[in-house]
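> Sharing a model that was predicted from the sequence below.
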Amino acid sequence: MILFRSIIYFILLLVTTITLATVGTLIGWALPKNGIHLFDHSWSRVNLWGLKHICGLDYRLQGTENVPEGSCIIFAKHQSAWETIALVSLIPGPKSWVLKRELLFVPFMGWIMVYFKPIAIDRKSGRKAVDQIIEQGTQRLETGKNVFVFPEGTRVAPGTRKRYGIGGALLAEKSGYPVLPVAHNAGVFWRRRDIRKYPGTIDVRIGPIIETEGIKAAEINKRAEEWIESTVDSLPKRWDQ
């Protein structure tokens, strides 16, 4: 039954992605400033509804009072595809995502991504990619967008971690904008490279703002990592708990 429900949801995900991406691509140029974000927020909310009512997978959000009114740099744990859908709408405001540039060539989704002004990097280019994050990230922050970073760079299974990359922390150091840490246990319910979505409730915790003015990148990363990883460690590690 879990597999059957997951396949039905996957069809919904495909249909909503193709529909909203196609319409958004066609009319995005005519929308007012940040109007394009009506599409990604709608796509996110529809898919969260589908996960809840088709797969029995809901979420519990805490810490929304920590979201600042102005722009910030969001550091989030990356365990599954769930957070790339959910955090679009769970954290308010327009966002610019740091992502690998290959995603811009994905049919439908890649077409509309251009309107969101992502920071599309070549992860193999080393320092050049870091400079791009700093330069373009600062521009996005100054125009009122939040910059969204997965500091580990790729999805990691629950119970494991990867070294936090320096790009997002250097952006915070150079720009002076604060970091908003986000922890969750989505990978327990929606596993990497697995179509099955297990029923239950994903815990999402938004942490206290990390001020970065006058703080070095290494220290910013350390503070963000300590809060995110310790919080993840405190969350349920089984979908049936």
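Alright, I've got the coordinates.

> Every contact and neighbour count from this point should use C-alpha atoms.
Fine.

> Show me the residue at the heart of the protein, geometrically.
For the chain, the residue whose C-alpha lies nearest the mean C-alpha position (C-alpha atoms, centre = their mean) is residue 84; its distance is 4.4 Å.

> measure that one to residue 215 for me?
29 Å (C-alpha to C-alpha, to the nearest Å).

> mind listing the strands in this protein by residue range?
Under the criterion DSSP state E, the chain contains strands at 57-62, 73-76, 95-100, 119-121, 146-149, 179-184, 200-206.

> Residue 167 is nearest to which of those strands?
strand 146-149 (8.8 Å; C-alpha to C-alpha).

> count of neighbours near residue 97?
Neighbour count for residue 97, taken as other C-alpha atoms under 10 Å: 23.

> In addition, the following structure is provided for comparison:
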Amino acid sequence: MNALRSVLHLVFMGVTVVPWALAVLLAAPFLNSTRIYWMCAGWLRLAVWGGRWILGIRNRVIGYENLPVGNTAPAVLLVKHQSTWETFAMPTLMPHPLAYVFKKELLSVPFFGWAMAKMDMIHIDRSQRARAFAKVVQQGRRLLAQGTWVIMFPEGTRIDRGEKGEYKSGGTRLAIQTGAPVIPIAVTSAKCWPRKALVKRPGVVEFSIGKPIPSEGRKAEELMAEVEAWIEAEMRRLDPEAYAPTPVKSA
């Protein structure tokens, strides 16, 4: 049954993204960046809605009170990355527009990437590391000033349930250079949508939002170590089964 539901949801996303993306492409010349964002977020809401009713995946958010208050209050969101689910869900859960930092190759994905290209986000060429980060800071500063929050996955890629990747300091470097606070977020999406898995399982995905961490006067590596410690400790609290020690077999 889970396999059938997973295929149905995949077909549902494929069928709905084409007309939605075409509508974005046609409307983009007449809309400002904020309206384009919420138009694209509408399809993400549809995909998450389909995930709830087709796959049986529900979201539970902890710590909304930790988010900055104010239309232009800045924030750099550093999020645990276990699956595609949080990529879709985060814009539907946050009160501000989000700007993802992502590799420019995604813009060539038919329909989905074409619509992304119309959004005011930060797409980079990873082969040009110094220039890429300079672009992140330049665009990040502009976006944060207008009330758009920058979201990054510090581990860089999706990580298996119960595992920890290498936390890179790009997000904290951006926060320090722009003066924005860092918001760590733990996510248990792999319980329902495992990394690279076709078959998804019903259940609850928890998003736990940590308290803002000021970036002023901090060192990037030190700040990222604090973010990493909070996220990984919270992951163990939310999903203790995934981090249970493997029993040692007796001889």
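Yes, it's here. Everything quoted here is computed from the prediction, not taken from an experiment.

> now the strands of the first structure as CSV including distance to residue 132 of the first structure?
As requested, the strands of the first structure are exported to CSV (distance: least, C-alpha to C-alpha, whole Å):
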stretch, distance to residue 132 of the first structure
strand 57-62, 32
strand 73-76, 15
strand 95-100, 10
strand 119-121, 7
strand 146-149, 13
strand 179-184, 18
strand 200-206, 27
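
> Indicate which one of those is closest to residue 232 of the first structure.
strand 179-184 (5.8 Å).

> Read off where the closest one ends up in the second structure.
Matched against the second structure by TM-score structural alignment, strand 179-184 of the first structure falls on residues 182-187.

> That stretch: average distance to aligned residues in the first structure?
Stretch 182-187 of the second structure, aligned to the first structure and superposed, deviates on average by 1.0 Å (mean C-alpha distance after the TM-score superposition for the first structure).

> The residue nearest to the centre of the first structure -> the second structure?
Using TM-score structural alignment, residue 84 of the first structure lines up with residue 87 in the second structure.

> So residue 105 of the first structure sits against residue 114, correct?
No. Assessed by C-alpha atoms under 8 Å, residue 105 of the first structure is found out of contact with residue 114, at 10.3 Å.

> higher neighbour count, the two?
Using other C-alpha under 10 Å as the criterion, residue 105 of the first structure and residue 114 rank with residue 114 on top: 14 against 11.

> Now for that one: which residues touch it?
residue 104 (C-alpha atoms under 8 Å, 6 or more residues apart in numbering).

> And it, how far from residue 130 of the first structure?
20 Å.

> Check residue 182 of the first structure too.
22 Å.

> And residue 48 of the first structure, by the same measure?
33 Å.

> Ok, residue 94 of the first structure next?
Residue 94 of the first structure is 22 Å from residue 130 of the first structure, by C-alpha to C-alpha.

> Residue 169 of the second structure pairs with which position in the first structure?
Checking TM-score structural alignment: residue 169 of the second structure goes with residue 166.

> got the contact list for its match?
130, 151, 217-218, 221.

> lining up those residues with the second structure, which overlap?
Using both residues aligned by TM-score structural alignment, their matches' C-alpha atoms under 8 Å, the second structure keeps these contacts from those: 151, 217-218, 221.

> out of these, who's nearest residue 236 of the first structure?
Among these, and counting by C-alpha to C-alpha, the member closest to residue 236 of the first structure is residue 151, at 22.1 Å.

> if I look at the counterpart of that closest one in the second structure, how far off is residue 225 of the second structure?
With TM-score structural alignment as the criterion, residue 151 of the first structure lines up with residue 154 in the second structure. Distance of residue 154 of the second structure to residue 225 of the second structure, computed by C-alpha to C-alpha: 11 Å.

> again with residue 68 of the second structure
In terms of C-alpha to C-alpha, residue 68 of the second structure sits 22 Å off from residue 225 of the second structure.

> Repeat that for residue 46 of the second structure.
With C-alpha to C-alpha as the criterion, residue 46 of the second structure and residue 225 of the second structure are 36 Å apart.

> how close does the lengthiest helix in the first structure sit to the second structure?
Using DSSP state H to define each element, the first structure has its longest helix at helix 2-27. Mean deviation of helix 2-27 of the first structure from its aligned counterpart in the second structure after superposition (mean C-alpha distance after the TM-score superposition for the first structure): 1.1 Å.

> what number of residues lie near residue 60 of the second structure?
Neighbour tally, residue 60 of the second structure, other C-alpha under 10 Å: 11.

> Repeat that for residue 49 of the second structure.
For residue 49 of the second structure, using other C-alpha under 10 Å, the count is 16.

> Same question for residue 210 of the first structure.
By other C-alpha under 10 Å, neighbour count at residue 210 of the first structure equals 19.

> Next, the contact list for the residue mapped onto it from the second structure, please.
Here residue 210 of the first structure is matched to residue 213 in the second structure, going by TM-score structural alignment. Contacts for residue 213 of the second structure (C-alpha under 8 Å, 6+ apart) come out as 181-183.

> for residue 76 of the second structure, same thing?
149-152, 171, 174-175, 180-183.

> Next, the buried residues of stretch 130-144 of the second structure.
Residues 132-133, 135-137, 139-141, 143-144 are the ones in stretch 130-144 of the second structure that count as buried (16 or more other C-alpha atoms under 10 Å).

> Check the contacts of residue 76 of the second structure against the first structure and tell me which are still in contact there.
These retained in the first structure, by both residues aligned by TM-score structural alignment, their matches' C-alpha under 8 Å: 149-152, 171, 175, 180-183.

> Narrow those to those that are buried.
Judged by 16+ other C-alpha under 10 Å, buried ones among those: 149-152, 171, 175, 180-183.
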